[in-house]
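Q: I'd like to go over a predicted model; first the sequence, then the structure.
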Amino acid sequence: MIEFLKSLQILSDNELQKINAVIKTKFLKKNGFLIKEGAVCDEIAWIKTGILRSYYSNVEGKETTKCIAFENELTAAYSSFITQEPTFENIHALCDSELLVLKRTDLYALYAGSAEWQNVGRILTELHYIDLEKRTVSFQKQTGKERYEALAAEHSKYIKFIPLKHLSSFLGITPRHLSRLRNGS
C-alpha cells in the first residue's frame, strides 16, 4: 500500500508516515467476509494477498458478481462507505487473504488534516470511476471472450482460484461458455 501511495507522487514522507499509525492488518480465511449485506461499511481494504469477490443476491438467492479485486487493489462497499447506509452487497475472500484496513474515521481525519490526503482521496475516486467506466464499456463493446482474455492477461496467476460460476457471472457469460473459452474451443 505504501508503494502504491508513493507512486501517486502526492504525499510528502511526513504525510505518508501518518497512515502507519492507523492502518491495521486483517486476515480473512477462504469464504470469510469483509462485509455482509445489511451492514454499514466503515473500512476500506487494501489487498496485500488474496482475492476478494463482491456480489449481490436477488430475491431468489441468485448471486451476481459485481467485482473481483486482486492483490494490490483497494476494495470496499463504496456506496455504504460514503453514505453510511447499509450495503446491498457482500464481499468475501475467494482464498485466504491478508488485508490492510483503514477505518473511515481515520481516513476522514487524514483528509481533514491535509490537502495532500484530500488529493489522494480525489485521485482514488477518479481511478475507481475510470475502472467502473471501463467495465461498463467492456460490456457494450467487447464479447465475453474478449473480456475473459483481457482479465486472463492482466491477472493470469489468479484466474485458477476463482470458481467458474463466479468468474462467469463477473464476465456476464454462462459457465458453459466460459468453460469452452478456457478450453480454447
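A: Sure, I can see it. Note that this is a predicted model, so its numbers are computed, not measured.
Q: make it CA atoms for all contacts and neighbour counts henceforth
A: OK.
Q: now the strands for the chain?
A: Counting by DSSP state E, the segments of the chain that form strands are 24-28, 33-35, 43-49, 52-57, 63-69, 74-75, 90-93, 97-103.
Q: to Ser169, which of these lies closest?
A: strand 63-69 (5.4 Å; C-alpha to C-alpha).
Q: which elements pack onto the closest one?
A: strand 52-57, helix 164-171 (3 or more C-alpha pairs under 8 Å, 6 or more residues apart in numbering; DSSP states H and E).
Q: the structure to be compared is supplied as follows:
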Amino acid sequence: MEADKTALIHFLKQIQVMSDAVAVIAAADFEQVSYQKNELLLAQGQISNDFLFLESGFIRAFTLDTEGNEVTTNFYKPNTIVFEVASFLKRIPTAESFQALTDCTGWKVNYDTFQVLFHSIPEFREFGRANLVNGFIALKERTLSMINLTAEQRYENLINSRPDIFRNASLKHIASYLGITDTSLSRIRKESARK
C-alpha cells in the first residue's frame, strides 16, 4: 500500500503554487523515513545527500566551536525542509551535524533525484528557489539579531515566535542557539518570569 503523502503534497503546493497533479508527480520520488530520538541524520564531515521534508518530530543542527563545544545553529519543526544547504548543493563535507531531538518521520529525496526534479519540473524549481529565499531571509534576520539585540531581547523573541523550541529542546541547546551560557539563560528566564 502506498504511504500517505498528503502532508508532503500540501507543503509543496503551499510554498509554491503548484497544481495537484504536478505536486503528486513531484512527491512520487520522495521516500518515507523515520529517525529515533538522538539519532544523527548527518554528521560533521559527511556530504549531505538528503533533502528532507519533516512531517513530524523536531531536529536541531549544530557545529563545534574552537574549544569543541556544541553550538546549536538551527531548529527544525514539522512541515519544514531539513538539509545542509552548502554541503548538499556544493557537494562538500558539512561543518554541521543534524540530530533528531524527538522521534521523527518525513519524506526525503537524494541529491540526484532532487536534481532530476529541479531540472524537469519548473514548479519544483520554483519551490526550491522559494525555499532558498526563505532560508536566506531567516538567516539574515538571525545574524542581525545576534548583533543588534541583547540576550534578553533574543530570548523574548524566541519564546514568542518559536515556543515549540522550548517544548522540544534542552536549555543547553537553546542557550547555545541564543549565543549565551546556560547560567545566563537561567538568569534571563527567572527575570522574565518576574515580569
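A: Yep, it's here. Remember, it's a predicted structure, so these values are computed and weren't measured experimentally.
Q: a markdown table for the strands of structure 1, including distance to Phe81 of structure 1 and mean neighbour count?
A: Listed next are the strands of structure 1 as a markdown table, based on distance: least, C-alpha to C-alpha, whole Å; neighbours: other C-alpha atoms under 10 Å:
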| stretch | distance to Phe81 of structure 1 | mean neighbour count |
| --- | --- | --- |
| strand 24-28 | 17 | 15 |
| strand 33-35 | 11 | 20 |
| strand 43-49 | 7 | 21 |
| strand 52-57 | 14 | 22 |
| strand 63-69 | 16 | 19 |
| strand 74-75 | 11 | 21 |
| strand 90-93 | 13 | 22 |
| strand 97-103 | 10 | 21 |
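Q: save those as JSON lines, and put in distance to Tyr111 of structure 1 too.
A: Below are the strands of structure 1 laid out as JSON lines (distance: least, C-alpha to C-alpha, whole Å):
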{"stretch": "strand 24-28", "distance to Tyr111 of structure 1": "18"}
{"stretch": "strand 33-35", "distance to Tyr111 of structure 1": "24"}
{"stretch": "strand 43-49", "distance to Tyr111 of structure 1": "14"}
{"stretch": "strand 52-57", "distance to Tyr111 of structure 1": "26"}
{"stretch": "strand 63-69", "distance to Tyr111 of structure 1": "25"}
{"stretch": "strand 74-75", "distance to Tyr111 of structure 1": "17"}
{"stretch": "strand 90-93", "distance to Tyr111 of structure 1": "26"}
{"stretch": "strand 97-103", "distance to Tyr111 of structure 1": "13"}
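Q: for those, which one sits closest to Glu154 of structure 1?
A: strand 63-69 (12.0 Å).
Q: quick one: the closest one to helix 164-171, angle?
A: Taking axes from the mean of the first three to the mean of the last three C-alpha atoms, to 10 degrees, one finds strand 63-69 of structure 1 and helix 164-171 inclined to each other by 80 degrees.
Q: so where do the helices sit in structure 1?
A: In structure 1, the helices defined using DSSP state H lie at 2-7, 13-17, 78-83, 104-113, 115-141, 144-154, 156-159, 164-171, 175-182.
Q: pick the most buried one from those.
A: helix 164-171 (a mean of 20; mean count of other C-alpha atoms under 10 Å).
Q: now that one: which residue numbers in structure 2?
A: Counting by TM-score structural alignment, helix 164-171 of structure 1 falls onto residues 171-178 of structure 2.
Q: middle-most residue in structure 2, spatially?
A: Tyr76 (3.5 Å; C-alpha atoms, centre = their mean).
Q: which residue is the nearest non-sequential neighbour of the aligned residue in structure 1 for that one?
A: Mapped onto structure 1 by TM-score structural alignment, Tyr76 of structure 2 lines up with Ala69. Beyond its immediate neighbours in the sequence, the residue positioned closest to Ala69 of structure 1 (C-alpha to C-alpha, 6 or more residues apart in numbering) is Leu52, lying 5.2 Å away.
Q: alignment lookup: the one you found to structure 2.
A: Under TM-score structural alignment, Leu52 of structure 1 pairs with Ile59 in structure 2.
Q: contacts only, for that match.
A: When contacts are counted by C-alpha atoms under 8 Å, 6 or more residues apart in numbering, Ile59 of structure 2 is found next to Phe75, Tyr76, Lys77, Phe98, Gln99, Ala100, Leu101, Thr102, Cys104.
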